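> Kindly generate the corresponding structure for this input.
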Amino acid sequence: MLATTLFLSMLMLLLMGVPIAFAVAGAALLAMVLLLPSMPLVLVPMSMFNGMDSFPMMAIPFFVLAGELMNRGGISMQLVRFSQSLVGHVRGGLGHTNVVANAIMSSISGSALANIAAVGRVMIPAMREEGYDRSFAASITIGASLLGPIIPPSITMVIFAVTANQSVGALFLAGILPGVIICTGMMGLVYVRSRRRRYGTITPFSLRRVGREFRRSFLALLMPVIILGGIFGGIMTPTEAAAVAAFYALVVSMLIYRSISLADIWQVALSTTKTTSFIMLVIGAARVFSDVMLSEGVPGQIAGAMLSLSENPVILLLLINLLLLIVGFVMDTTAAIIILVPVLMPVAIQLGIDPVSFGVLMSINLVIGMATPPVGVALFLGSEVSGLRVEQLAGPVALVILVHIATLLLVSFVPAVSLWLPEIFGY
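Purely as a prediction, here's the structure:
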């Protein structure tokens, strides 16, 4: 009864257009009033605060700030030029450049939306001018931007690590190889489509050009080295690495590239505050929802019900993936992680799934929802940047999502894909 009330009321509020944080918290509050009158309402603000009061969570505003500084500082253009020098000579060169630039930006921002805003505004017009179909250019941008929550430093992985009490470093490492597979798959898709439609011109490869663009973008490329090297070298915690990344981005943008003025800092701070506030509000609301479920043992009941459906682990794993995909269609990634980890982690453990591998599996499932209606924030931002209606992007984006689904199945049934690097580094 409690689980039904919680999830149905949350779904109804979402369908009414209520913001995700208020829908989640409102559903929990309604369940407390109607079904748990003995539970004091003062637990709501306490639970929200406890959800946000975590040292690893401090990495989120720092990573958001670093991404904002890099985007506004025009550093994304340097990365695009370097990417083009590497892969611009292959058929569909600008499409490959789009994918590679998004991958590099992902290793800096940890956010899909930051990637679309930075790379999409540069690459979609450039691809259009060279004869690429605009919907194809936009769909490649949207699909490649989803690397942000998968490869380090992923904000999504930080949230999962805190919720599931896992190592942030292990999850960062676990996302690298799946991210490379997605990147490779998308470049293969670009190549096949470009050969069929004769997209783009082929320019000779120049090692001298690669060296020149590398020198120009060296300071931007150094940021992921600082972040990941500091974490995996045992020099910094992920939170400390995020703070160093934000400071480094500020110094590079203001003093070296001189692309940000003091007047721009206010806009950067404002945008960072808005994004961080939204994430933290969702985290706090989802923690209330999760605590209400835990107080009545709902996760154990749901886990038992799922395990009773079948004894076949393959079928159960497919059911978990299907559930996560559906949830990703209608719920924000942050809220979904905090609410569903207590529910699905017991099932995953009984199936013998490593918690770190499950974190990657869950992240890929949920980020696919960012590119699908009705809550597809990456899809809507891609529509805005490209100037196309959402329905015009539906078909091309669906084709790109197949690459992510293929990678998801690989991660699900071949755990070594996500666990190989963590095991090498001793996590």
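> Only C-alpha atoms from now on, for both contacts and neighbour counts.
Will do.
> Break down the chain into its strands, ranges please.
When assigned using DSSP state E, the chain turns out to have no strands.
> Enumerate every residue touching Ala117.
Each residue near Ala117 by C-alpha atoms under 8 Å, 6 or more residues apart in numbering is listed here: 71, 381, 385.
> wait, the second one sits on Asn115?
Think Leu381. No. Counting by C-alpha atoms under 8 Å, Leu381 does not reach Asn115; the two are 10.5 Å apart.
> run this one through as well so I can compare:
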Amino acid sequence: MIVSLAILPLLLLAVGTPVFLVFLTAVAATMMFVLPLPPVALQQVMFGGLDNYALLAIPFFVFAGELMNTSGIAIRLINWAMAMVGRVPGSLGVATVGASTAIGAISGSSVAAVAALGKTLYPKLVASGYGRERAGGLIAASGAIDIVIPPSIAMILYGLAAEQSIPKLFMAGVLPALLMAAMMGGYIIFVGWRESIPSEASFEPRVAWQATRDAFWALLMPVFVLGGIYLGLFSPTEAGGFACVYAIVVAMFIYRTMTLRDIIHAAGNAAMLSGQILIIVAAASVITWILTTQGVPQAIIEWINALQLDALTFLLVVNVVLLVMGCFLDPTSAILVFAPLLVPIAISLGIDPIHFGIIMTVNLAIGMFTPPFGLNIFVAQSVTGLPAHSLYRGVMPFTIVLVLALLIITYMPALSLTLGSGL
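Predicted coordinates:
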């Protein structure tokens, strides 16, 4: 079973096989040659893995992100962030991080943020003296915040895999996401001061007020969505549906930047992306089922207990493993495979599963822009035209900054647990 579920997937990933096919091939080989299981079990478990009401939140939030990009709401958020930063060293880079955080608070999609920022801010960053590599690296790395700040698709999946409260996970992600943004912003200010990168225009109340007016309805969207969840007015799934309706109403009747044709186009893009996510969910559910029925989680727990690792050492090992795996697997796949295995061990060591979910999410968010297969790198490459090796160099300083943020988040549980303690 080690060959079919461990070695075979690694070989398939090495040759560029799509992740869902990696999972299905590994499972099919295991069922045919290792375990006496009927083939029909593969189909039953796949469809059973999708039979969860909370999964409906994923296509809703993906659609909301597509509507935001198509209607120009993302551009308004970018302009608002630029107007609010004012005259600090490297102000345009700080505005890039702020804009990414604001976009993530609406869509929960790292890819959507990187695409929007790349098209709008990359030329300005290069012209401001950041250089092509650093500008591309900043755009690819800033999208990592969008996976952590609520509403987060990765946290929805973790909540399902680990059987944890999604509203609590959303609330737990707020302070860690802001810490990541603050540390990236601080690094950019330091680089801007050291290398004399010119700042943009100084803060002007009139300009800031105008930008806030233009982005007002866009800025209200996360307030309504997250406020509704935390006040108990609707579930995360219903919040996703509300976000879609809200985006359509604002884009069509307030900003008047979207037509019915645009909505249909955004729906098509959202359907494609949702399909890619959900087929991975279905395939990963079969691997989780096989591992669980064969007692693998229990065996791992016993092995960890035999090593007599304390909680702090265990978290350090988990961080190293997930940082490495994040270089090869997307967050969806990694969460669905590793959460069922690692969460029981974390609980047995006294680690809060909500805090552990944030640790997993931040790890895999960093993996979104680390070589060789970070998805944000490929998206940034397509919108900036930079070669992959240039982006690899550009993201390295931000990788170091966010790994430091990860260590703070890991060993300061209060960052993750304070806000959600009353839920």
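> Superposing both, give me the TM-score.
The TM-score (TM-score structural alignment, normalised by the length of structure 2) is 0.97; 423 aligned residues with a C-alpha RMSD of 1.3 Å.
> just to revisit the earlier point, which of the contacts of Ala117 of structure 1 show up in structure 2 as well?
Using both residues aligned by TM-score structural alignment, their matches' C-alpha atoms under 8 Å, structure 2 keeps these contacts from the contacts of Ala117 of structure 1: 381, 385.
> Output the contacts of Ala117 of structure 1 as CSV; include the columns distance to Gly234 of structure 1 and neighbour count.
CSV is the format used below for the contacts of Ala117 of structure 1 (distance: C-alpha to C-alpha, whole Å; neighbours: other C-alpha atoms under 10 Å):
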residue, distance to Gly234 of structure 1, neighbour count
Asn71, 28, 22
Leu381, 37, 19
Val385, 40, 17
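> Of the contacts of Ala117 of structure 1, just say which sits nearest to Pro45 of structure 1.
Leu381 (32.3 Å; C-alpha to C-alpha).
> The closest one maps to what in structure 2?
Counting by TM-score structural alignment, Leu381 of structure 1 corresponds to Val379 in structure 2.
> Please apply the same query to Pro45 of structure 1.
Per TM-score structural alignment, Pro45 of structure 1 is aligned with Gln43.
> Same check on Pro355 of structure 1?
Per TM-score structural alignment, Pro355 of structure 1 is aligned with Pro353.
> Report the contact partners of the spatially most central residue of structure 2.
By C-alpha atoms, centre = their mean, structure 2 has its centre lying nearest to Ile147, at 2.2 Å. By C-alpha under 8 Å, 6+ apart, the contact list for Ile147 of structure 2 reads 104, 108-110, 153-154, 361-362, 365.
> could you measure the residue nearest to Asp310 of structure 2 when sequence neighbours are not counted against Leu291 of structure 2, distance?
Once flanking residues are discounted, Asp310 of structure 2 sits nearest to Leu349: 7.1 Å by C-alpha to C-alpha, 6 or more residues apart in numbering. Applying C-alpha to C-alpha, to the nearest Å, the value for Leu349 of structure 2 to Leu291 of structure 2 is 21 Å.
> ditto for Gly104 of structure 2
Taking C-alpha to C-alpha, one finds Gly104 of structure 2 at 34 Å from Leu291 of structure 2.
> again, but for Val317 of structure 2
In this view, Val317 of structure 2 and Leu291 of structure 2 are 21 Å apart by C-alpha to C-alpha.
> neighbour-wise, which of those two wins?
Leu291 (18 against 13; other C-alpha atoms under 10 Å).
> need the contact list for the counterpart of that one in structure 1.
Using TM-score structural alignment as the criterion, Leu291 of structure 2 maps onto Met293 of structure 1. Met293 of structure 1 sits next to 2-3, 299 when contact means C-alpha under 8 Å, 6+ apart.
> Show me which of those residues is closest to Leu421 of structure 1.
Out of the contacts of Met293 of structure 1, the member with the shortest distance to Leu421 of structure 1 (by C-alpha to C-alpha) is Pro299, at 30.7 Å.
> Now that closest one. Nearest residue, chain neighbours left out?
Val343 (4.2 Å).
> One more: Glu133 of structure 2?
Gly394 (4.7 Å).
> Next up, the contacts around Ile279 of structure 2.
Taking C-alpha under 8 Å, 6+ apart as the test, what Ile279 of structure 2 contacts is Phe20.
> Give the equivalent position in structure 1 for it.
Ile279 of structure 2 maps onto Leu281 in structure 1, by TM-score structural alignment.
> swap in Val249 of structure 2?
In structure 1, the residue matched to Val249 of structure 2 (TM-score structural alignment) is Val251.
> residues near its match, how many?
15.
> got a list of what Ile156 of structure 2 touches?
Neighbours of Ile156 of structure 2 in contact, by C-alpha under 8 Å, 6+ apart: 54-55, 57-58, 166.
> Surely the residue nearest to Asp310 of structure 2 and Ala311 touch.
Yes. Assessed by C-alpha under 8 Å, Leu349 of structure 2 is found in contact with Ala311 at 5.6 Å.
> related to what we said a few turns ago, count of residues packed around the match of Pro45 of structure 1?
13.
> again, but for the one 3 residues further on
Neighbourhood size, Met46 of structure 2 [other C-alpha under 10 Å]: 21.
> got the contact list for the residue lying closest to it once chain neighbours are set aside?
Excluding the flanking residues, the one nearest Met46 of structure 2 by C-alpha to C-alpha, 6+ apart is Ala282, at 4.6 Å. Applying C-alpha under 8 Å, 6+ apart to Ala282 of structure 2 gives the contacts 45-50.
> No further questions, thank you.
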